[in-house]
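K.L.:
Structure, please.
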Amino acid sequence: MIATDLRGAVERLGDMIAEASVIVPFTGAGISTESGIPDFRSPGGLWSRNQPIPFEAFVARQDARDEAWRRRFAMQSTFGAARPSRGHRALASLYRAGKIPAVVTQNIDNLHQASGFAEHDVVELHGNTTYARCIGCGKRHELEWVKACWERTHHAPCCTSCDEPVKTATISFGQAMPEQQMHRAGDLAQSCDLFLAIGSSLVVWPAAGFPVLAKKCGAKLVIINNEPTDQDHLADLVIRYDIGEILGPFVGN
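P.N.:
Model prediction:
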């Protein structure tokens, strides 16, 4: 069913939320655009201006590592100024109410944590850009340290423990998906009775398989996205309106 008017969409979604016992949100870039963070894939998105740097290139070449960190620091003011959107805050309200056990996200911006989700209840499939990790030993490094090294040497730094390259704690093209997070996301998809796919194009696999899994396991599926997706035909409700307007009424105190 495709919602044909905004008010009707909010009312139908409200009924489904009220009827559900366990809700699992699955969020993509669309929930963060209201926060001022541009998406990657759409026309005019970040990847239309700069092609992503594959993990293999990051590991092999100093110039690729330097460029990756140059891009990250160029985005620092955007990420630093971002605050949770109405969508983030609505999900956090449902989380506090006990309706949502955890959120599964493709985003790397830390805004679910900022909205009120406990860190261990944010399942980050593509990592987090607000800190860095050594690709060798896994040691965490704060961005302030990386930037200080960058400004001093004009090169991406290596780990202080094992001298391997340090990169943002995100999953790059060609890098293995995080096994623990993928396993937990699968468990959540199989255990919910309402799955909300919000602001995702649902084209990036294997992450895009979670709405399908939830539906196969008996959950109702709602897709909230401005553009059509390849999974709209599976959904019990498709909403193609602004995410903030749809989820804003569910923001609690």
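
K.L.:
CA only for contacts and neighbour counts going forward, please
P.N.:
Noted.

K.L.:
list the contacts for the closest residue to Phe40 other than its chain neighbours?
P.N.:
Setting aside the residues directly before and after it, Phe40 is nearest to Leu46 in space (CA to CA, 6 or more residues apart in numbering), at 4.7 Å. Counting by CA atoms under 8 Å, 6 or more residues apart in numbering, Leu46 makes contact with 38-40.

K.L.:
Reformat these as TSV; add secondary structure.
P.N.:
Putting the contacts of Leu46 into TSV (DSSP: H, G, I helix; E, B strand; the rest coil) gives the following:
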residue	secondary structure
Pro38	coil
Asp39	coil
Phe40	coil
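
K.L.:
which other helices and strands contact the host helix or strand of Gly14?
P.N.:
Here Gly14, judged by DSSP states H and E, is contained in helix 6-19. For helix 6-19, the packing partners by 3 or more CA pairs under 8 Å, 6 or more residues apart in numbering; DSSP states H and E come out as helix 243-247.

K.L.:
quick one, strands of the stretch 1-150 of the chain?
P.N.:
23-27, 103-105, 122-124, 127-134, 140-141 (DSSP state E, counting those that start in this stretch).

K.L.:
Let's compare: structure for the following, please.
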Amino acid sequence: MTKPLVAVLSGAGISTDSGIPDYRGPQGLWRRDPEAEKLVTYEYYMGDPEIRRRSWQMRRKNRALSAEPNAAHRAIVDLERSGVPVRVITQNVDGLHQMAGLPARKVLELHGSARSFVCTGCHARGPMEEALARLDAGEDDPPCRECGAILKSATVMFGQRLDPVVLGEALAIAKACQVFIAVGTSLQVQPAAGLAGVAADHGARLVIVNAEPTPYDELADEVVREPIGTALPRLLRELAAAERRPRSEEG
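P.N.:
Got it, this is the predicted structure:
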């Protein structure tokens, strides 16, 4: 008997226990400092050297690069290692799912990765640590060493479109999965949020784990408001146990 595919859509809320602030929650970055949004808006970033300098300083202080996976990230890895087919679609750029031990091929990063930089001209890439080392050496807006164009983090900024290949793969997973768990996401940013609706429309059991209400709560089979660090591990343990039960009874 084929095991059901479990899809997990993760947002900023899954990483707050790792010390990474969310963006739209009550204490979110955009609520505390609306000007900060300009630092990750493509038009402002490309057109204003001062915005770029501030953006690089923000990256320098970014706790995401030193953060460690938490219990929620590890619980997804435990589910995958139990033999249940798992795919993670993440809105996060922190790389913590992979650091927790989930194979990179099973993680779709809708908004890219803060762990790398990319050239806006020739598209050369490299580890973010390399670019930050240039800041430490005195450069405040390091240009590409290959072509001299502007560098940015390998994340999707406001005003940039998502990678159509990655989005296409995410849609395919949403349509194919039997269980879709949206965790730590406000489900307000499209097209990522729409994946929850796509999964429900294709018959998946929809579970939403989030501190605040989302636009998709009415579609959900289950809504959990408890802290993610305890709620998600419990949910996934129950899911793994339910998968084992029929086979043990048949045997």
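
K.L.:
Any chance of CSV for the contacts of Leu46 of the first structure, columns distance to Pro249 of the first structure?
P.N.:
Shown next, in CSV, are these (distance: CA to CA, whole Å):
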residue, distance to Pro249 of the first structure
Pro38, 24
Asp39, 24
Phe40, 28
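
K.L.:
Of those, which are reproduced in the second structure?
P.N.:
With both residues aligned by TM-score structural alignment, their matches' CA atoms under 8 Å, the contacts of the contacts of Leu46 of the first structure that the second structure also has are 38-40.

K.L.:
for those, which one is nearest Pro84 of the first structure?
P.N.:
Pro38 (13.9 Å; CA to CA).

K.L.:
ok now do the counterpart of the closest one in the second structure, which residues does it touch?
P.N.:
Aligned by TM-score structural alignment, Pro38 of the first structure pairs with Pro21 of the second structure. Contacts for Pro21 of the second structure (CA under 8 Å, 6+ apart) come out as 12, 15, 27-29.

K.L.:
ok, back up a step: same question for the helix holding Gly14 of the first structure: list its buried residues.
P.N.:
9-10, 13-14, 16-17 (16 or more other CA atoms under 10 Å).

K.L.:
One more: stretch 78-91 of the first structure?
P.N.:
In stretch 78-91 of the first structure, counting by 16+ other CA under 10 Å, buried: 79, 82-91.

K.L.:
So which of these belong to helices?
P.N.:
Among the buried residues of stretch 78-91 of the first structure, the members found in helices (DSSP state H) are 79, 86-91.

K.L.:
Now do the same for the residue in the first structure that Met157 of the second structure lines up against: helix, strand or coil?
P.N.:
The alignment partner of Met157 of the second structure in the first structure, by TM-score structural alignment, is Ser172. Judged by three-state DSSP, the three-state class of Ser172 of the first structure is coil.

K.L.:
and Ser172 of the first structure, how many residues sit next to it?
P.N.:
18 (other CA atoms under 10 Å).

K.L.:
That one contacts Pro54, correct?
P.N.:
Yes: using CA atoms under 8 Å, Ser172 of the first structure is in contact with Pro54, at 6.0 Å.

K.L.:
and the gap between Ala60 of the first structure and Ile135 of the first structure?
P.N.:
As judged by CA to CA, to the nearest Å, Ala60 of the first structure and Ile135 of the first structure stand 12 Å apart.
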